[in-house]
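*Asks:* generate coordinates for the sequence data below:
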Amino acid sequence: MTNSILIITTSFIIALLLYPSLIRLLIYKLAAVDVPDARKMHKAPKPSMGGILFFLLALVPVLVYVDWELLNSSDVFLVAALFSILLVGFYDDLYNLRARYKLLFFVPAIAFLLFGAGIRITNLNGIIGINQIDTFSSYGLTIFAVIALSNAFNLIDGIDGLAASVGLVACGVLGYLLYNQGFVFHGLLLFGVVGTILAFIKFNWQPSKIFMGDTGSLFLGFLITASLIRFVESSHLEISTSEIVFINPITFALAVLIIPFFDTFRVFTIRIINGRSPFDPDKNHLHHLLIQAGFNHARATLILLASNVLFILLAFALKSFSDTSVFYIVFVLGLTSSVSLHFWVYKNSFENKRKIVLARIENSQLKQTISKELQLQEVENEAVMSN
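*Replies:* Model prediction:
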């Protein structure tokens, strides 16, 4: 694991040195800023596209320190897929692509992933009674999972530090697991991203100086999803070189993406129930709810990150139990936590509004009482003056 430490350190130092220059470039040369609107949480324009360095500064030290004899065609196609998805986010940040065009740009990235890197879902491990699935279903489910989860991760990038923190933990854990499963290049690449994110968080923490943009959030979502699929599929093999063996890899995958998965699931459900398109933007995401509850960006991020870490630790603790035994438990816990936060915030919000209304009524009544007393005092004064 010596190379992993070198890669994390190198990517961290280079990113730390380059981000100030990138911020100035985005503001003064490219004018690539995220302008606030009614839906967004920031109040002033800030540079976006900070995620453009995630992949580039992760890949360079990996290519320097890795043993090139360990590289294979799967690694090359993985790099091609990641570069393709980086371009999707980059063009989306520049031109605010419509959903259908964004999906079109996903095609080459997914093609590289499926047919080149050979990363696809082939087994559901007994979830809803399904184990091995046919090739056609495998391709379809993989395409759906990659697009849905990449965009779900994109949706949590709404407050300072949240997407970067969740991505940091996911990449760190998956880097360690995949490295130990024998996917050396893939694991080291994840470690390189860890180093870059560590530097990025310094500039993205409240009060942030830069956002990762879709360039970063789509890239991280795609990378984490692809890594989880590879981890799950490798865990199904009877012979494993990993020091840590998961009998329930799908439960672990759910735990890693617990925040974006249930946040998107809950928000889309609410929109559909209210007769709206599930893609209509609003302020019902988990991070919005915590801000409404009175937490600042940093505390809201730490609460959600701590929840994510707890679910990952729970998955580690339950790794000896089958998916059919524990998947539904983790699913219900995640769903319950998400829904409970929703109702708790809205209950508090209702109570706060009621108190404000009552205070205004009392204030209005007090003003009326004071006004009447002043009028009576003026009448008494006039009576005394006339006498």
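
*Asks:* hey, let's count contacts and neighbours off CA atoms from now on
*Replies:* OK.

*Asks:* ok, residue 207 to residue 44 distance?
*Replies:* 11 Å (Cα to Cα, to the nearest Å).

*Asks:* so for those two, which residue has more residues nearby?
*Replies:* residue 207 (13 against 10; other Cα atoms under 10 Å).

*Asks:* which residues touch the more buried one?
*Replies:* residue 160 (Cα atoms under 8 Å, 6 or more residues apart in numbering).

*Asks:* one more, please, to line up against the first structure:
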Amino acid sequence: MINYEYTFLVYAEFFVGITVFGLVINTILLKFSKTLGVRDKENTMIRWSPISKPAMGGITFFISFLVSTGCYGILFDPQEVFKNLEIICMISALLLAFIMGLADDAYNTKPWLKFFIQLSCGLLLIFGSVQSGSEYNFIIKFFEIDFLNYLITILWVVGIMNSINMLDNMDGITTVTSIFILLTSLVFMGFQNSFESFDFLVVMGVVAALFSFLFYNWSPAKIYMGDSGSQFIGLFLAIIGIKYFWNSSIFNTNLVIHSKQIIIVLLLFILPIVDTTSVFINRIARKQSPFIGGKDHTTHHLSFLGFNNTQIIFIFSGIAFLSSLISIIIYRFVDYWSYLYVTLYGIYILAIFITLYLTTQQHKELRK
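*Replies:* Okay, here's the model as predicted:
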């Protein structure tokens, strides 16, 4: 039986500790690594800020993740960490994403190499789940055919890693979006009484790292997340999304329940999905590569409409909070799922998409 008072105190101390640890790491890196991850002028011109700043978020995120992993082994179950093939593959995939991001921050790696690494991360997760003989925690359970589940898992991992990377285009935006998604996953885990699980501790550690990073990433930012940060966070969100949103224990196998699965995923990842979709549509319509950076994101167009960076952060935070709240209500209180709910929540999702997409059709001349 879980001693909730003791567990709460342990997690409170852990969260504060990781937050302070992250602040110290960020302060040290900011002081001694002024050029780490800084792009040259040619490359920074496609970014929103005209000022080159260090991109070090991934370092803090990955170190905090490793510390959280070690703390779980000390506080709870070392066997779970060091002998669980799924967790080993998860750590390996996150390490691969982090290293690839570091390389991209330093050398501007080719898009095909980034795609290959992202694909490898997805395959590592599938391998870990299949070989461990578990319930396929890192494989999306949507179809009855395993191959199709593997395929959608790969598409999900690659898609979220890229969408989080693309969303990291303005101070604080990706950080607050990621915080809301991960906080919602903690609530879902709480409903499942998974307080002493590996996932609960490491998610809390990454959330603490994000809060410590937000201190320096809030507008006007002193440091950027960089590819090392966005690739790590993107993969981490993809993994948590699979385990607690795609494969939630509340889902069954009929078509209506599958729609519930999709609605919750779309609600929680609505901001990166809408931003990436809008960018792809607009760039393809202009016959431009969707993979080349530019000032044509939803955040940029909100700025063109007169909102400042801080106001845009609050707009995105409001959407993320409301979407998280709706998903929690669905998870906890909506037992009988029907097409009425699909319609209602589908209208909300569509309204967010149309509203943000329409902003990208305003002041097109300012994209350049």
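
*Asks:* TM-score for this pair?
*Replies:* Scored against TM-score structural alignment, normalised by the length of structure 2, the superposed chains reach a TM-score of 0.82; 335 aligned residues with a Cα RMSD of 2.7 Å.

*Asks:* neighbours of the aligned partner of residue 358 of structure 2 in structure 1, how many?
*Replies:* In structure 1, the residue paired with residue 358 of structure 2 according to TM-score structural alignment is residue 343. Counted with other Cα under 10 Å, the burial measure for residue 343 of structure 1 works out to 12 neighbours.

*Asks:* and if you look at the one 5 residues further on?
*Replies:* For residue 348 of structure 1, the tally of surrounding residues (other Cα under 10 Å) stands at 13.

*Asks:* my read is that residue 295 of structure 2 contacts residue 46, right?
*Replies:* Yes - with contact defined as Cα atoms under 8 Å, residue 295 of structure 2 reaches residue 46; the gap is 6.6 Å.

*Asks:* structure 1: which residue goes with residue 284 of structure 2?
*Replies:* Under TM-score structural alignment, residue 284 of structure 2 pairs with residue 272 in structure 1.

*Asks:* now the element after the one helix or strand that match maps to, going C-ward?
*Replies:* Per DSSP states H and E: residue 272 of structure 1 is located in helix 258-273. Counting by DSSP H and E, the next helix or strand C-terminal to helix 258-273 of structure 1 is helix 286-292.

*Asks:* so which residues make contact with that following helix?
*Replies:* Contact with helix 286-292 of structure 1 is made by 156, 158-159, 263, 283, 297, 300-301, 304, 338, 341-342, 345, 349, as judged by Cα under 8 Å, 6+ apart.

*Asks:* counting neighbours, what do you get for the counterpart of residue 217 of structure 2 in structure 1?
*Replies:* The pairwise alignment with structure 1 assigns residue 217 of structure 2 to residue 204, based on TM-score structural alignment. Burial of residue 204 of structure 1 is recorded as 23 neighbouring residues (other Cα under 10 Å).

*Asks:* from what I see, residue 204 of structure 1 and residue 160 are in contact.
*Replies:* Yes - taking Cα under 8 Å as the definition, residue 204 of structure 1 is a contact partner of residue 160 at 5.8 Å.

*Asks:* which neighbours do these two share?
*Replies:* By Cα under 8 Å, 6+ apart, the residues touching both residue 204 of structure 1 and residue 160 are residue 211.

*Asks:* picking that back up, quick one: residues contacting the match of residue 284 of structure 2.
*Replies:* residue 278.

*Asks:* distance check, it against residue 262 of structure 1.
*Replies:* 15 Å.

*Asks:* what do you get for residue 189 of structure 1?
*Replies:* Counting by Cα to Cα, the gap from residue 189 of structure 1 to residue 262 of structure 1 is 27 Å.

*Asks:* the two: which has the busier surroundings?
*Replies:* Legend: neighbour count by other Cα under 10 Å for residue 189 of structure 1 and residue 262, higher for residue 189 (28 against 22).

*Asks:* quick one: map the more buried one onto structure 2.
*Replies:* In structure 2, residue 189 of structure 1 lands on residue 202 (TM-score structural alignment).
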